[in-house]
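S.K.: kindly generate the corresponding structure for this input.
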Amino acid sequence: MRPSAQGAPEAEAAQVRVPAQPRAVDVDRAENVDRAGGVDRARARGTGDPVATARGEHTHGEPAPPRPRPLVQRSSVRGQILDALRTALVTGELRPGEVYSGPALGERFGVSATPVREAMQQLALEGAVEVVPNRGFRVVERGDRELAELAEVRALIEVPVWLRLARTVPAERWAQLRPLAEAAVRAASAGCPAAYAEADRAFHRAVLALAGNDQLVHIAGDLHRRAQWPPAGTPAARGRADLIADAHEHTALLDALIAGDQDLVRTLVGEHFTGAR
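M.R.: You can find the predicted model right below:
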């Protein structure tokens, strides 16, 4: 990837890859069902084009012609690029302060600039980048103060929920979260910041989901994601030892929750959200 500003150094975006996510068929089917209920049932009965059937058109049983799916494909590409850009933010490949243009990023990904711009607009809504008119998108530069503020807000939101859940959720339900905690340990041991960031969010999301409050899960997840972006002037990504230590806090918390040790849970939760990232 290359910043669009003249004279700016070329960003090291060649390593950013769009992950393969061959789910277009599933997306297409879900989209058809949402827009014209009963579509798949119509297909199973052999009544022709399911979309036409849903509209009440008579198809005489003839085979339906292949339907173009540009919107599905574009949505899929946009999602893949968004995932790749989020990974690049966590690893530091998208560098704070640098400006990146849609066409330059699209060339790197082998796609048009449109899905790249759409993905970047989503990142702008999340606070990761800001729009630079006629140039592209600048990765937001964040300092230690912003990270500290995010950690404080996360603690204010999540810690009371964790402590309440510790008193009300049975041990067997906590034990069901063990695979997520172990997945985070494996990702940390592999030394992959992006994989660990996703596993970390998945574990916290599953814990908060026990509260039964979707808004809580959404807001806390957004704060968590923002807290994972490295600030300007620091190493691009957290080191392996740091990731492993953080991951083992999850397993220690689960052990205490399963054992019903409220005092230990209170201590561990407080430590986990001190400078959380």
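
S.K.: switch to C-alpha atoms for all contacts and neighbour counts from now on
M.R.: Fine.

S.K.: which residues of the chain fall in strands?
M.R.: 99-100, 129-132, 136-139 (DSSP state E).

S.K.: and the shortest one, what does it pack against?
M.R.: Contacts of strand 99-100 with other secondary structure elements, assessed using 3 or more CA pairs under 8 Å, 6 or more residues apart in numbering; DSSP states H and E, are made with strand 136-139.

S.K.: now render the strands of the chain as TSV, adding distance to Leu123 and mean neighbour count.
M.R.: As requested, the strands of the chain are arranged in TSV below (distance: least, CA to CA, whole Å; neighbours: other CA atoms under 10 Å):
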stretch	distance to Leu123	mean neighbour count
strand 99-100	13	26
strand 129-132	6	18
strand 136-139	9	23
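
S.K.: turn those strands into a markdown table, including distance to Thr91.
M.R.: A markdown table is the format used below for the strands of the chain (distance: least, CA to CA, whole Å):
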| stretch | distance to Thr91 |
| --- | --- |
| strand 99-100 | 16 |
| strand 129-132 | 15 |
| strand 136-139 | 13 |
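
S.K.: hmm, who's touching stretch 148-157?
M.R.: Applying CA atoms under 8 Å, 6 or more residues apart in numbering, the set of residues contacting stretch 148-157 from outside is Ala220, Leu223, His224, Arg226, Ala227, Phe273, Thr274, Gly275, Ala276, Arg277.

S.K.: second chain to compare with the first, below:
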Amino acid sequence: MTPCAVKVPSSPKEAPVQQAGPQGAHGSPETRAPASHPGAVRVPPQATAADVDRAWGPGVSGPTARGTAGTGVPADGARGEHTHSEQPIPLPRAAQSRPAQARPVVQRSSVRGQILDALRAALVGGELAPGEVYSAPALGDRFGVSATPVREAMQQLAMEGAVEVVPNRGFRVVERGARELAELAEIRALLELPVLLRLARTMPAERWTELRPLAEATAHAASTGCRATYAETDRAFHRAVLSLAGNTQLVRIADDLHRRAQWPLVDTKADTSRSALMADAADHGTLLDALAAGDVSVVQSLVRNHVTGAH
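M.R.: Next up is the predicted model:
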């Protein structure tokens, strides 16, 4: 487990489905995390999924019953997940070191985005394990929020191909192999390489110097051994490099491919050690040198090798 990892509990595979009782869609009282749980993200009180459905009145299907339009995720795959026997999720170390009163309160409008970021970090860090099933109500309890923003975040991950819906249980992390990673690397090279070769010929050297702090940030993140932290700085560096081409759509598509390439494989033979992360980060400085010098042959070789061995 990496130093920055957030432990995310998986759903028991054989336990019966937990039906929503008087307490709402989160499960029975013994499965609810208390508001003062040290591992919870503090949020204002929110309506549960059951509260929303009740507000529509008897005999009327509320928004949670209909599912999420346009996502391809059925409502029955996102409701009724059981929550037994799951362990609390501790906050990241940086948050644990702050007193409770100093921790920022998550505003309702940003809950879904912050939960999505946390789940993506857990995915990259391997805490959302390939093949495991995770229930939205249980994760919501552990994060200190209702199941709704967790479910919405998981549905976003389902659209991205990171997880798949398991009816009446939750979401299973997709099991990926080396072939998918190789295909992503090929697509990234096809998109990014022509752009970087053009920039190497046309962009003045001082523009590449401006990106040095971002390359140094990746080296610092790699030195911590935290895969999730490194993944964020790595993508930030590549976004900044590609943004010099002035093509917003290219940056968005390339960043999505890069994020997907960072998800863990089922057969984790790839070296994800601290030294491997530092070697990957060192490529960023070398790439900036080659771009500033206009050395297209070195740029071409570096880019192909870098995206193939992306961490």
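
S.K.: any idea what the TM-score is?
M.R.: Here the TM-score of the superposed chains, computed with TM-score structural alignment, normalised by the length of structure 1 as the reference length, equals 0.76; 229 aligned residues with a CA RMSD of 2.5 Å.

S.K.: type out the PyMOL command that picks the buried ones from the contacts of stretch 148-157 of structure 1.
M.R.: Selection of the buried residues among the contacts of stretch 148-157 of structure 1 in PyMOL, burial being defined by 16 or more other CA atoms under 10 Å:
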select buried, resi 220+223+224+226+227+273+275+276+277
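
S.K.: so which of the contacts of stretch 148-157 of structure 1 are in helices?
M.R.: When helices are assigned by DSSP state H, the members of the contacts of stretch 148-157 of structure 1 inside them are Ala220, Leu223, His224, Arg226, Ala227.

S.K.: quick check, the last one in contact with Asp144.
M.R.: No - in this structure, Ala227 of structure 1 sits apart from Asp144 without contact. The criterion is CA atoms under 8 Å, and the distance is 10.7 Å.

S.K.: helices of structure 2, start to end?
M.R.: Along structure 2, counting by DSSP H, helices occupy 49-55, 63-66, 93-96, 111-124, 136-143, 147-160, 178-202, 205-209, 212-224, 227-243, 248-261, 274-293, 296-308.

S.K.: wait, which of these is closest to Asp267 of structure 2?
M.R.: When the helices of structure 2 are ranked by distance to Asp267 of structure 2, counting by CA to CA, first place goes to helix 178-202 at 7.8 Å.

S.K.: mean shift between the closest one and structure 1?
M.R.: After superposition onto structure 1, helix 178-202 of structure 2 sits on average 0.8 Å from its aligned residues (mean CA distance after the TM-score superposition for structure 1).

S.K.: in that helix, which residues are buried?
M.R.: Of the residues in helix 178-202 of structure 2, those buried (16+ other CA under 10 Å) are Leu181, Leu184, Ala185, Arg188, Ala189, Glu192, Leu193, Val195, Leu196, Leu197, Leu199, Ala200.

S.K.: now which residue in structure 1 aligns to the second one?
M.R.: Superposed on structure 1 with TM-score structural alignment, Leu184 of structure 2 falls opposite Leu150.

S.K.: please report how far that match lies from Ala104 of structure 1.
M.R.: Between Leu150 of structure 1 and Ala104 of structure 1 the distance is 32 Å, computed by CA to CA, to the nearest Å.

S.K.: could you tell me how far the residue positioned nearest the centre of structure 2 is located from Ala158 of structure 2?
M.R.: What sits nearest the mean C-alpha location of structure 2, by CA atoms, centre = their mean, is Arg120, with 1.1 Å. Spatial separation of Arg120 of structure 2 from Ala158 of structure 2 under the definition CA to CA is 12 Å.

S.K.: I'd guessed Val77 of structure 1 sits against Pro115; true?
M.R.: Yes - the pair Val77 of structure 1 and Pro115 qualifies as a contact (CA under 8 Å) at a distance of 6.7 Å.

S.K.: okay if I get the buried residues of helix 178-202 of structure 2 as TSV plus distance to Ala236 of structure 2?
M.R.: Below are the buried residues of helix 178-202 of structure 2 laid out as TSV (distance: CA to CA, whole Å):
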residue	distance to Ala236 of structure 2
Leu181	20
Leu184	18
Ala185	18
Arg188	15
Ala189	17
Glu192	15
Leu193	17
Val195	17
Leu196	16
Leu197	20
Leu199	18
Ala200	19
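
S.K.: closest one of those residues to Gly294 of structure 2?
M.R.: When the buried residues of helix 178-202 of structure 2 are compared for distance to Gly294 of structure 2 (CA to CA), Ala200 wins out at 4.7 Å.

S.K.: and the closest one, how far is that from Ala281 of structure 2?
M.R.: When distance is defined by CA to CA, Ala200 of structure 2 is 20 Å away from Ala281 of structure 2.

S.K.: now do Arg93 of structure 2
M.R.: When distances are taken as CA to CA, Arg93 of structure 2 and Ala281 of structure 2 turn out to be 23 Å apart.

S.K.: the two - which one has more neighbours?
M.R.: Taking other CA atoms under 10 Å, Arg93 of structure 2 and Ala281 do not tie; Ala281 has more neighbours (27 against 12).
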